[in-house]
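In: Following is a predicted model, sequence given first.
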Amino acid sequence: MTDATPSRHWPQPEVAEDLGALRRAAPLTHCITNVVVANVTANVLLATGASPAMVHAPEEVADLAAVAGGLLVNLGTVTAEQGEAARIAVRTANEHGVPWVLDPVAVGPLSMRTALARELVQERPAVVRANASETLALARAAGIAEVGAGGEARGVDSTAGPEAALGAARGLAAETGAIVAVSGPVDHLVSPDGSVVRVPGGHELLTRVTGAGCALGALVAAFLAVAPDPLRAAVAAHAVVAVAAERAASGARGPGSFAVGLLDELSRIDPHARRV
């Protein structure tokens, strides 16, 4: 198991390199995401340096998915129409070599999205980004035997920590070939070979504003367009958000000012700095 360098430092030079690449390329990031967080997600992408496109219509998603740098499929407020759009976009992305992220929001207790997530996770996402309870539920839905213990979903909240979901994450990663990124106080990023990178940092205020995790999934998709491999993309996205959250929290009066500060700090991070 590998740890990133402690918070308030860059985890490794590759993160700075990949952030610099993202700022130069401004990759088009296609987001099929939930209505609650679309604005937050778009603003996080813009602040970091990517170019968001929030296109959900089944009639249009193939056109965009074919030319995007990365694709996010987020199931937060999924409808039948959005589910069909996700299928089309994923199929198109795979045909054109566009890497994509699955964010299986609130799978487990809700049947339609759980069935859709089970279907989509078999389509070879580059990264699955979820909290611990969602990871456990998705592994169960996908028929992964070693899912670990504990942790039921409560809406979009997790009642388990990342360590409790490591068995499930390893099973999902081995089955699908994806990096499985389990969010928590310390994020755990699991590779198909079972190795784990832990990204510390961030702040508790991330859990008190709408859309932080969903926006993180979109940022992973943006980094997939410029990083040399999915693990580096996932590490870069998680590390950048962790650093920006710490900086934003230091001057925040509460969740509202933190949310605004997070955007400011994402835009201010200097990829050439050695310390934050």
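Out: Structure received. Residues are numbered from 1 along each chain as shown.

In: from here on, contacts and neighbour counts on C-alpha atoms
Out: Will do.

In: Do a quick rundown of the helices in the stretch 1-150 of the chain.
Out: 13-25, 38-48, 61-65, 80-95, 111-120, 132-141 (DSSP state H, counting those that start in this stretch).

In: tell me which residues in the fifth one are buried?
Out: Judged by neighbour count (16 or more other C-alpha atoms under 10 Å), helix 111-120 contains these buried residues: 113, 114, 116, 117, 118, 120.

In: Please enumerate the strands of the stretch 101-250 of the chain.
Out: Assigned by DSSP state E, counting those that start in this stretch, the stretch 101-250 of the chain shows strands spanning 127-131, 153-154, 157-158, 179-183, 187-190, 196-199.

In: Give the other helices and strands that the third one contacts.
Out: Just to be clear, that refers to strand 157-158. The contact analysis (3 or more C-alpha pairs under 8 Å, 6 or more residues apart in numbering; DSSP states H and E) places strand 157-158 against helix 132-141.

In: related to what we said a few turns ago, next, format the buried residues of helix 111-120 as JSON lines and append distance to residue 158.
Out: Converted to JSON lines, those look like this (distance: C-alpha to C-alpha, whole Å):
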{"residue": "113", "distance to residue 158": "17"}
{"residue": "114", "distance to residue 158": "16"}
{"residue": "116", "distance to residue 158": "20"}
{"residue": "117", "distance to residue 158": "17"}
{"residue": "118", "distance to residue 158": "19"}
{"residue": "120", "distance to residue 158": "21"}
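
In: okay, now the one to match up with it:
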Amino acid sequence: MQDSTPTTLALGTLASELERLRAASPLVHILTNEVVQEITANVLLAAGAAPAMIVAEEEAATFAAMSGAVLINVGTLYPARLAAMRVAVAAAHAAGVPWTLDPVAAGVLAYRTDACRDLLAQGATAIRGNASEILALAGLGGAGRGVDSTAGSNAALEAACELARDTGAIVAVTGEVDYITDGDRILATPWGHPLMTRVVGTGCALSALVAAFTAGAQDRLTAVASACAMAGLAGERALATSAGPGSFKAAFLDALYAMDPDELRSRIV
């Protein structure tokens, strides 16, 4: 690495990336955890993208090739779903469509860990995971407990850089502070709130947002970091009108929808 010091993403960069996303409203093909489909779709709609969930193996390749981006989330993995994921990833790769991997619980169970490594051979654009998942994919073990991480994001920063260099993907390791790297540059997004972890699907939905921001991106590092920043800032703003996880979910969607690029730029000093 030329510089291992993380740089906080500029809000002006987020503002520009958000304007780009909303102008394009990319179609995102989502093959995701069955537990989180509803919140994932709503997060994309609120942010300004267009979600679609085509899960049959017979259709997945055709739809992936015509999409703006593809998300692969292995949360509820089984053979038929994995088969659809494989053809979708192959078609996306062949068509030059960016695709993102969310390696849910990689390192905890061999089936999904092997599947993730197999999928990564198709050239992922981005990988978004917690510290334990990133450590596992980098071959450095992990400290996972099911879908949760027992390691902080800073503990996986070097692993994220190594994984980015090995795969060519932008790697986002998320936690109290999110770190996003291409193996050389490192961006940090320090926003968010612990209440986000009390709503099922916020992390998985973030991975879909990452996929959406990669569509048409000229600089995929800043695109992925902008997705992380948008979600974290929306989480902070949602807290102000929330009494607990139930109201937080609605407020989070509202905050994504209401995020204003001009207001973001006004905060720059």
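Out: It's in. Remember, it's a predicted structure, so these values are computed and weren't measured experimentally.

In: picking up where we left off before, mind giving me a markdown table with the strands of the stretch 101-250 of structure 1 and columns for distance to residue 12 of structure 1 and mean neighbour count?
Out: Shown next, in a markdown table, are the strands of the stretch 101-250 of structure 1 (distance: least, C-alpha to C-alpha, whole Å; neighbours: other C-alpha atoms under 10 Å):
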| stretch | distance to residue 12 of structure 1 | mean neighbour count |
| --- | --- | --- |
| strand 127-131 | 20 | 29 |
| strand 153-154 | 33 | 18 |
| strand 157-158 | 29 | 18 |
| strand 179-183 | 18 | 28 |
| strand 187-190 | 15 | 28 |
| strand 196-199 | 11 | 22 |
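
In: JSON lines for those strands, including distance to residue 57 of structure 1?
Out: Formatted as JSON lines, the strands of the stretch 101-250 of structure 1 follow (distance: least, C-alpha to C-alpha, whole Å):
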{"stretch": "strand 127-131", "distance to residue 57 of structure 1": "23"}
{"stretch": "strand 153-154", "distance to residue 57 of structure 1": "29"}
{"stretch": "strand 157-158", "distance to residue 57 of structure 1": "28"}
{"stretch": "strand 179-183", "distance to residue 57 of structure 1": "28"}
{"stretch": "strand 187-190", "distance to residue 57 of structure 1": "32"}
{"stretch": "strand 196-199", "distance to residue 57 of structure 1": "35"}
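
In: Tell me which of the ones you listed approaches residue 94 of structure 1 most closely.
Out: strand 127-131 (13.3 Å; C-alpha to C-alpha).

In: Tell me which residue is most central in structure 2.
Out: Nearest residue to the geometric centre of structure 2 (C-alpha atoms, centre = their mean): residue 207, 2.2 Å.

In: right, and that residue touches residue 100 too?
Out: Yes - using C-alpha atoms under 8 Å, residue 207 of structure 2 is in contact with residue 100, at 7.2 Å.

In: Now for those two: what residues contact both?
Out: 71, 128 (C-alpha atoms under 8 Å, 6 or more residues apart in numbering).

In: Enumerate every residue touching residue 234 of structure 2.
Out: Contacts of residue 234 of structure 2 (C-alpha under 8 Å, 6+ apart): 192, 252, 253, 255, 256, 259.

In: so what corresponds to residue 192 of structure 2 in structure 1?
Out: Aligning on TM-score structural alignment places residue 192 of structure 2 opposite residue 202 in structure 1.

In: For the residue nearest to its match when sequence neighbours are not counted, give me its contacts.
Out: The spatially closest residue to residue 202 of structure 1, leaving aside those adjacent along the chain, is residue 242, at 3.7 Å (C-alpha to C-alpha, 6 or more residues apart in numbering). Residues near residue 242 of structure 1 by C-alpha under 8 Å, 6+ apart: 7, 200, 201, 202, 203.

In: Thanks a lot, catch you later.
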